[in-house]
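Asks: Here is a sequence with its predicted model. Questions after.
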Amino acid sequence: MTDVKVIMGSASDIDIAKKVTKTLKEFDLSYEVEVISAHRALDVLKESIEKDDAEVYIGIAGMAAHLAGVMAGMTIKPVIGVPVAGSKTGGFDALLSMVQMPKGVPVATVALNGGENAAILAAQILALSNEKLKEKLVNYKKEMREKVLADDKNLEEI
């Protein structure tokens, strides 16, 4: 079974998907990446989700951005949405499409173009049953803390 399945609404979302996969690799998580439009290839999306071959799903889409919500409607597994800022509204339409889900169909939504955070959230979900991954996340947080402290120290020397 794959840890994370990343589905983009179109190939134009590839840069965000690369942020996701780069971060998943840092945590040694297995993943698959697909391009499937919820609007133009619903049957293909349904087949992909029905395989039930991932623990967590990440849906990346801009504009109307119904992809993550449709995915969430097809599975009981966690779905993380990454709204893409690229439309005339700056991505606000994509963001609202993901966060304004009906009761019973949640999509955990990260920031616009927030591929890294989607991957980290997926890792945190998977770490609930994986001690080695939990340790990696704890170390990741420690490294972030150390960087902030180093930045502060360097600031004091200005």
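Replies: Arrived safely.
Asks: switch to C-alpha atoms for all contacts and neighbour counts from now on
Replies: Fine.
Asks: mind checking the longest helix of the protein?
Replies: helix 131-156 (DSSP state H).
Asks: Dead centre of the protein: give me the residue that sits there.
Replies: Nearest to the geometric centre of the chain sits Ala118, at 3.0 Å (CA atoms, centre = their mean).
Asks: Second structure for comparison follows:
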Amino acid sequence: MTQPKVGIIMGSKSDLPVMQDAADVLKALGVEYEITVVSAHRTPDRMFTYAREAAGRGIKVIIAGAGGAAHLPGMVASLTHLPVIGVPVKSSNSIDGWDSILSILQMPNGIPVATVALNAAKNAGILAAQIISTADETVVKNLIAFKEDLKKKVEESAEEMGK
């Protein structure tokens, strides 16, 4: 197995059905990843260790998903120089997901977190692959093929509908 380039973390195992989409698209695009649970509130020492050691282990991008108050992406971003992509997750204790969206989106200047739409872990995976592609020609080719496939599906749908 080659070294993971993307770290996928989530605040709770209950976030896995959403975050699995990031793993699936990264796999399809040929990007190695690791996936685990890291809670900003319940395991802050684990979060500190993960964020501080990720780059040294070869991670290039971190995707962090969290619901509710959603502090994980921002706290991780405050501890690393790596790009962090936040995935707001609509959880059982969420206020229609808005609390998660705003907690991740409204970061103070100096601690950016790229934020995708609610439950849009697939987009986070694609964005991570695009970042990785700046230094990996194989991922570039896989992304081009992926986007061509998206285009083809739209054109096929339009054709089925009679233009």
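Replies: Perfect, I can see it now. Bear in mind that the values here come from a model prediction, so they are computed numbers and not experimental data.
Asks: just to revisit the earlier point, buried ones in the longest helix of structure 1?
Replies: Leu133, Lys134, Lys136, Leu137 (16 or more other CA atoms under 10 Å).
Asks: Which strands and helices lie in contact with it?
Replies: helix 115-127 (3 or more CA pairs under 8 Å, 6 or more residues apart in numbering; DSSP states H and E).
Asks: which residues sit against the lengthiest strand in structure 1?
Replies: Longest strand in structure 1, counting residues (DSSP state E): strand 54-62. Applying CA atoms under 8 Å, 6 or more residues apart in numbering, the contact partners of strand 54-62 of structure 1 are 1-10, 13, 16-17, 67-68, 71, 77-87, 91, 93-94, 118, 122, 125-126.
Asks: quick check: angle from it to helix 115-127?
Replies: 160 degrees (axes from the mean of the first three to the mean of the last three CA atoms, to 10 degrees).
Asks: and after strand 54-62 of structure 1, which helix or strand comes next?
Replies: Remark: after strand 54-62 of structure 1, the chain's next helix or strand is helix 67-74, criterion DSSP states H and E.
Asks: mean distance, that next one to its aligned residues in structure 2?
Replies: Averaged over the aligned pairs, helix 67-74 of structure 1 sits 0.3 Å from structure 2 after superposition, using mean CA distance after the TM-score superposition for structure 1.
Asks: In structure 2, what stretch matches the following helix or strand past that helix?
Replies: The helix or strand immediately downstream of helix 67-74 of structure 1 is strand 79-84, counting by DSSP H and E. Strand 79-84 of structure 1 corresponds to residues 84-89 of structure 2 when matched by TM-score structural alignment.
Asks: To what extent does the matching stretch diverge from structure 1 after superposition?
Replies: Looks like 0.3 Å for stretch 84-89 of structure 2 (mean CA distance after the TM-score superposition for structure 1).
Asks: from the middle of its chain, how far away would that stretch be?
Replies: Counting by CA atoms, centre = their mean, to the nearest Å, stretch 84-89 of structure 2 is centred 6 Å from the centre of its parent chain.
Asks: Show me the contact partners of it.
Replies: With CA under 8 Å, 6+ apart, stretch 84-89 of structure 2 has contacts from 15, 18, 61-68, 70, 73-74, 76-77, 97, 100-101, 104, 112-121, 124, 128.
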